[in-house]
Structures are given as C-alpha cells and as structure tokens.
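[1] got a sequence here, can you build the structure:
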Amino acid sequence: MAMHHIQQMAADILGRIEEGTTLTEALADAQRQQAGLSAAERGALQDLSYGSLRHLGVLRHCLRQLVPNPLPEPRVERLLLVALYQLQHTRAAPYAVVNEAVTQAGQLARGKFKGLVNGVLRNFQRRRDEVLAAAAADEAAWSNHPDWWVARLKAAYPGEWRDVVDASNVHPPLTLRVNRRRGSVADYLARLEAAGMAASALGGDAVRVAKPVAVRELPGFADGDVSVQDEGAQRAAHWLDLAPGLRVLDACAAPGGKTGHMLELADLEVVALDIDAARLARVGDNLERLGLNASLRQADAARPQDWWDGKPFDRILADVPCSASGVVRRHPDIKWLRRPGDFAALGRQQAAMADALWPLLASGGKMLYATCSIFPEENRQQLESFLARHPDAACLKQEQLLPCERHDGFYYALLAKS
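    Model (predicted):
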C-alpha cells in the first residue's frame, strides 16, 4: 500500500479521536477494514497514529503558523498534521512525505487543496527552525497537553509538573515481569542476552529491555515465562502481602496483569471480576498462557449483591476506574479525550466502588485502593474521604508514583480493616 494511503488512514484515526473514540479502538477498526496490511504497514500506521497524538500540541502550533485559519476541509487539516509529524519525527524521505501527501490531497475535496498541501509542507521545510522555535516558546504547544490538564498538574505538583509532562510525551519502556514460578530474573536476563537483547533488572520481578521488540520475539513469552507489565503496576501484587491459601478479589481485573502476578507469587483462591465480557476474556487468555487459574466473573464490582457469595475476602485489589492520566505515554489519546468535568463523575464512581467492596473484606484483611492516575482528586482526596466514612479502616501506607523513565504513574493506598 502506498504511503499516502497510510497517511490518510492515520488522519482518519485522528478524526475518530476527535469524535471520542479511543485510539485502541480506532486503530483496531482501521486494521480490520484493511485486513491486507503487511506487518510493516501496520507498524507505520501505528507509528503515525501514536506519534501524531503524542506531539499534537506542537503539530497544531506549527500548522497554525503556516495556515493561520483552520481549513474548511478537516480531512486535509488532519492529513497535514500527520505529514508534519513525519517530517519532524520519522526517517521517511521528506520529498516522499510531501509528494505522497499531495497525492492524497488530490483525492479529497475534489483536489482543490493539492496546491495548499504542497505549499504548506514545503514552507515548513524552508522555515523549519523558525516554526519549531516558536512552538518551543509556547507552553500550550511544547507541553503537548491541553491547557486545563497542565494547569491541574501545576497546582498538584508545582515542582515536578514539567518532568511529568516530559515523561508523558516519550515512548514508554518495554518492561517485563518474570514469572517466578518458571525461573529467576537472573535466569531470564541470561536468556535475553543469549537472544541478543540487552536488558537490565529493575528490582523485584521487573526487567527492562533496552530496545522494544514484539512480544513474539521474547524468549518464553508464549510459554508464560514472562509478561509485559510496567514496573509501577508490578508493585500492586507485592503491596497486598499475599500468602498461600488467602481468598483474594481482583475487582476490575482486565486485562489480567495484576491477577497473573498475584497467582505467580502465591497459591491463592482468586476471584477476578470485570464488567466487560470481552475484556474478561483477555484475563482468561493471559492466565491460560501463564498456566494459572482464577474464578472469572462478569459483573459490576460496585454491585456485590449481584455476584458475591457472602464469603469474605482476605485481600481485595480495588483497581478502580480512573482518568488513566498516569499512562498517557502508552495511550496518548487519553489527554485529548478527557474533559475537566470527567473527574467529578469518576470520583463518584471510585467512592461507590470502594464503599461497596469494603464490607466484603474480612476483619483483619487488607484492601489495596489503586489507580493509574496522577491527580489528587482521584487518589489522596479519595483516601481521605474514604477514611472519614469508614472508622474501621486504617491506611497502612500510600504512595503516588509520577511518570518517569522507569515507570508510569500510579497511586496505591493499602487499607487494613480493624
């Protein structure tokens, strides 16, 4: 398939994001509609889609310098954003990027924007340093995040907000979790070295691969020897203080990374819940690959009356729905899909779920409240409100992880029931 078709597919995906569709869903739909894409073409489409969203603030600023007013044809506007991303961040030959974008423009709006696309992209090439310097001087552009998001970061982390923004705009590391039932971290590092893959231990069960590869290339992945999981996400299972024989509830378990990790650490009776059948099936697939078992139930964790058998749990992992603001570098659409008003609704949902799960915890048991958010209203403020509502709850420890080179952003609060 010609480059200009891939450019337009990526531009169409940007349009889907503007309509409220997630990048994961939009990309999957595009690949289903073009089932004949080669592996290289799928990779190119993914790079253009993820990259354009990751750098959208700068790309929009550059485009507005070159074309002051939004174009009447949105598809051409999005095509230009994708082409500008290619010119700034890929190794594609600049002449090819321009020529292919002009070819695609000829198929849109009866071709009346061909000359404009050609002129804009060639003008960018001539004025590249000037245009990028202006974008770098504009906070709304270089942050590549919505203004309201940056304002919230400044309020919450006045000393760290720039580091959070920078960490959220880069490619995420490939971090693995070694299945300790199948071998040690040292053993797996040796296997990676033998396969020509440089890697290092991060502590616990975590290994970072220096150069990301497809999972099918990882030694023993298909056999369950290792899983892909961020180092920050791996803390959850260790925080729960697991021991053989405990009855554990994993609420909102999909896609099953934390479920699998818990079962790798100890022989447990695990009930894994998720409200979405398709996502719950992924939990089953992951456990099957790992050779582990849990009781899978499609249910709403906030409505125990629909599924709970009345037998208390010794441990509960309350991985509640959240803004996912801590994993933006893995899902760059999140920062453009979220709205300031989302947090009130999310907060009510988080509180309702935590309140619904607390009575299911045995006396002396522990519940881990967890999010992949970096905003206090979903984390510390939720904890304070929860403790005020539940006198029999005590917080043993809490931690806010901010996105950095090693890991994504997460929040954990371990609660004990007296």
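
[2] drop to CA atoms for contacts and neighbour counts, all remaining ones
    Noted.

[3] go ahead and confirm residue 49 touches residue 12.
    No: using C-alpha atoms under 8 Å, residue 49 is not in contact with residue 12, being 9.3 Å away.

[4] so residue 171 sits against residue 330, correct?
    Yes: using C-alpha under 8 Å, residue 171 is in contact with residue 330, at 7.3 Å.

[5] so what touches the longest strand that the chain contains?
    Under DSSP state E, the strand in the chain containing the largest number of residues is strand 361-371. For strand 361-371, contacts defined as C-alpha atoms under 8 Å, 6 or more residues apart in numbering pick out 236, 239-240, 312-322, 324, 354, 358, 378-379, 410-418.

[6] one more, so I can put them side by side:
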Amino acid sequence: MSPPPQGPSRRARTPAVPPGAALRADAARALARVALDGASLRGALAEANPRVADPRDRALLAASLFESSRWWLRFDAVLAHMLDKPLPPKAREVRALLVLAIAQLAVLGLPDYAVVAASVEAVRALGQPQYAGLANALLRRFLRERAAIEAELDRDPVSRHAHPRWLIDAIERDWPEQAAAILAADNREAPLTLRANRRRTTRETLLARFADAGIAAQGPEGLADAIVLAQSADVTRLPGYAEGAFSVQDGAAQRVADLLEPAAGMRVLDACAAPGGKSAHLLERADVDLLALDADAARLPRVRENLERLGLAATIAAGDASEPAAWWDGRPFQRILVDAPCSATGIVRRQPDIKLHRRGADIAPLVASQGRILAALWPLLAPGGRLLYATCSLLRAENEAVLAEFLRGRDDARAMPLDEGYGHAAGAGRQNLPGEGGMDGFYYALVEKIA
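    Here you go, the predicted structure:
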C-alpha cells in the first residue's frame, strides 16, 4: 500500500472539526514531537492539556499519548509492514496519528468504528486530507489482518518488546533470568502511588478520606507512608491535595528515607534534588537542616513549589555536585543523598519515552559523572555519617560497578548490608527491578564513613 502522491496540503473545508477528531489531532501533534523530535512526553502532554476542557477527554489524551509512546517501536513497525514505502516527512503528524490510532485499538480497546472514523477526520483536521483515504484503508487492514501482522512483528525482538535493541541487549546481559519479566513490566502502566505527609496527616486518615470519597486505595506493607490507588486519577482533585497532605512518589523512591534514617538536628544534603520529592520526604520524617542542591537552576522553582505546598522548608541552591568548592560552606553533613543522574532505565513503565530518547552511547558519560559526584561529595560527609547512592537505573555499569570503583582503595568507607526487601544483591547494594513489589526499578547502596 503506497501513500498518495505528494502535493500541496489543503485545509479541511468543514466549518467545525468533530471533538473526537480534534482531540486526536492534538494528540498526534504531541506524539510527533515526542517520537520524532525528542520532546519530553510529560512536557508535550502539559502543553496539550490546556486545550482540552473535559476531564474525560484529558484522560483519553493522556492514556493515548502514554500508550502510543510506550508501543511506538511496535506500532510504527506495523505501518512499515503495511506500507510499500514510508510516509514522506511532511506527513509526520499523520504517521503519529496512525500509531496513536493503532494503540487505541490494540491497547486501550476503544471501539473499532469510533477510532477509525475519528482518526480519518483527524487527518483532515491536521490539514492533510489527501491522506484520509490511506488512513482509512490502513486502519481497516490492521483490524482485518491483526493476528498475522502481529505474529510477523513478534519475530523481531525490537518490535516484539517495543524496546530499542541496545536496551534489550543490556537487560539480557545484566539480568538474564529476569529479562523477560523486566521487558513485560516496562510495557505495563505503573500504579499511582502517593506518599502521606506526616507533618499534616497520617496514612490511615488519608485512606479514610479516600474511602469516604469512593476512591479505592490501599497502604502497602513495608512502606510506612505509601498509598496505592486502584485507578489512576487527577491528583489535584483528590481529598487533601490542596492542603499538602500528600505527594506523588513511587514506593521505590520512598525507601530512600527509610535507608537514610534522618534524625532531628542532622545536617542533610540532597545532592541532585529536583523536583524535590526525596528532599520533602526527609523533611517530613525529621527536623533536619537540609540543603536541596541541583545543577539545573531552571528546575529549582519546582522544588520550592513542592516544599511550600507541603509546608516544608529547606535551603535550596543551584550547584554542581561534582564541584562543591563553589557552594559548600565547609560544615560537614551527617547524611548525603546522591540520587545520581542516570539512564532512568528502571522507570520506563512510568516514562515510556525513555525508550525513544535514551541511547546506549549515553551510558559511559553518565558513569563518569556518577563517579565524579561520589568522589567529590565523600569529603563533605562527617565521620560516622552515611551516604546513600541511588539511581533509577537497571544497568550494572551505573550501579554496582560505580560503587565498586568508588570503594576501591578507600579505607574510610564501609558498605552497609541491606536486607532482601530492597531487591536483588548487586555488588555493594541492592536492585529492585521494575514491577517487583509494585514498584519502579531502583538501586540502593548505603555507605558509612568510618570515624
């Protein structure tokens, strides 16, 4: 099946675009930016949301964008399978629209007739009416031949798992026994997990408020502040949000505060703090003197906003964690959190655009940066103090290998044992894999400074 001959684009002559078509056209524009231009999925969604008034339409927009990003590497391959030659660059938004439509059919399970009809109208709304007939034919062919097409795609690991080849290879190398489960977990929507703000409420109180509002939720065992919702929701509309009773934070990230065990009066450094979730949790746990540092000054307003909503206070500063001379006042810290910049390969289910944007060549520079940060911050830790190295990566190169290099020849550092509840043994630390315990992939290594 070939695309129509190229020619000047013609605007649809219909005076009004049907709402379902307009929504899909907006979603296609956003998806093209994510998949083809490298834009952030969350950023593209935030830009598209204000144009959508109905909460149900906003939910459909979000679900469609997330699932089409998650499955882009599979459903874009569907188009390549059905087309005799690729769509031209000028039809990039039509290409995104078709991937989005296939995601709505195959993943979201929307009615066939509604998806096809609204998508054809959306092609016109995109100003590409010459592709309307092709879109109709492709979507109907997919519906007729879906089983055969998907069987063909399953022969290629990239289109079968909707993961880039480099990442499949890395997961199979580092976690051979768990690789299949990891790849499957990455392609499932992550649950919405909240963290109760101890300064303003209790988990039990929040659960009762949610129950009164008809919101199904439960408090998982082993995570003292966590609440997992049975269904995703607009958190700003949940009881308690406006008064700062909770934040959104995955359970794996909440374990950071458990490991650091902050106590009143401690001086604490969160070295890569933005957007501030872990800083907030540490402040909720104890009256600590906390410095929230981040190299990107543009991200610090978000840290301030989050802390203010929760009724918390910290010193917030811009600074490169690997160059403390520019920001450190000479007073040691009793606790240091290094939530290091990493590949984020452990949170693909939550941020599926990572599969589209991250490259294998990114890993070596990240490893070098992680090592520099650890080496630079270690002298800032007081004797008897503890440093937690954490990443949301699955890759051993960024985790146990970085810790092994840091500990080599360092006689004033002792890696503390972590129990099995923190995941699989991985060098000096532990690795939780995606989906395990309902949580994200996360690495933890706790190091004590020998007095």
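
[7] could I get the TM-score for this pair?
    Here the TM-score for the pair of chains, by TM-score structural alignment, normalised by the length of the first structure, is 0.94; 416 aligned residues with a C-alpha RMSD of 2.0 Å.

[8] coming back round to it: can you say which of the contacts of strand 361-371 of the first structure are buried?
    236, 239-240, 312-322, 324, 354, 358, 378-379, 410-417 (16 or more other C-alpha atoms under 10 Å).

[9] now, those that are in strands?
    Among those, the members found in strands (DSSP E) are 313-319, 410-417.

[10] element containing the closest residue to residue 52 of the second structure other than its chain neighbours, please.
    Nearest residue to residue 52 of the second structure, sequence neighbours excluded (C-alpha to C-alpha, 6 or more residues apart in numbering): residue 58, at 6.0 Å. Element membership for residue 58 of the second structure, per DSSP states H and E: helix 55-70.

[11] residues in the first structure aligned with that helix?
    Counting by TM-score structural alignment, helix 55-70 of the second structure pairs with residues 39-54 of the first structure.

[12] next one: stretch 254-262 of the second structure
    Aligned by TM-score structural alignment, stretch 254-262 of the second structure falls on residues 234-242 of the first structure.

[13] distance check, the counterpart of residue 146 of the second structure in the first structure against residue 401 of the first structure.
    By TM-score structural alignment, residue 146 of the second structure lines up with residue 128 in the first structure. Relative to residue 401 of the first structure, residue 128 of the first structure is positioned 37 Å away (C-alpha to C-alpha, to the nearest Å).

[14] map residue 198 of the second structure onto the first structure.
    Residue 198 of the second structure maps onto residue 180 in the first structure, by TM-score structural alignment.

[15] wait, residue 408 of the second structure
    Under the alignment (TM-score structural alignment), residue 408 of the second structure maps onto residue 388 of the first structure.

[16] what is the neighbour count of its match?
    Using other C-alpha atoms under 10 Å, residue 388 of the first structure has 11 neighbouring residues.

[17] in which helix or strand does the counterpart of residue 289 of the first structure in the second structure reside?
    Using TM-score structural alignment, the equivalent of residue 289 of the first structure in the second structure is residue 309. Per DSSP H and E, residue 309 of the second structure falls inside helix 300-310.

[18] average offset between that helix and the first structure?
    Once fitted to the first structure, helix 300-310 of the second structure is off its aligned match by 1.5 Å on average (mean C-alpha distance after the TM-score superposition for the first structure).

[19] where does the residue lying closest to residue 21 of the second structure once chain neighbours are set aside land in three-state SS?
    Once flanking residues are discounted, residue 21 of the second structure sits nearest to residue 122: 4.4 Å by C-alpha to C-alpha, 6+ apart. Here residue 122 of the second structure is helix, with the state taken from DSSP: H, G, I helix; E, B strand; the rest coil.
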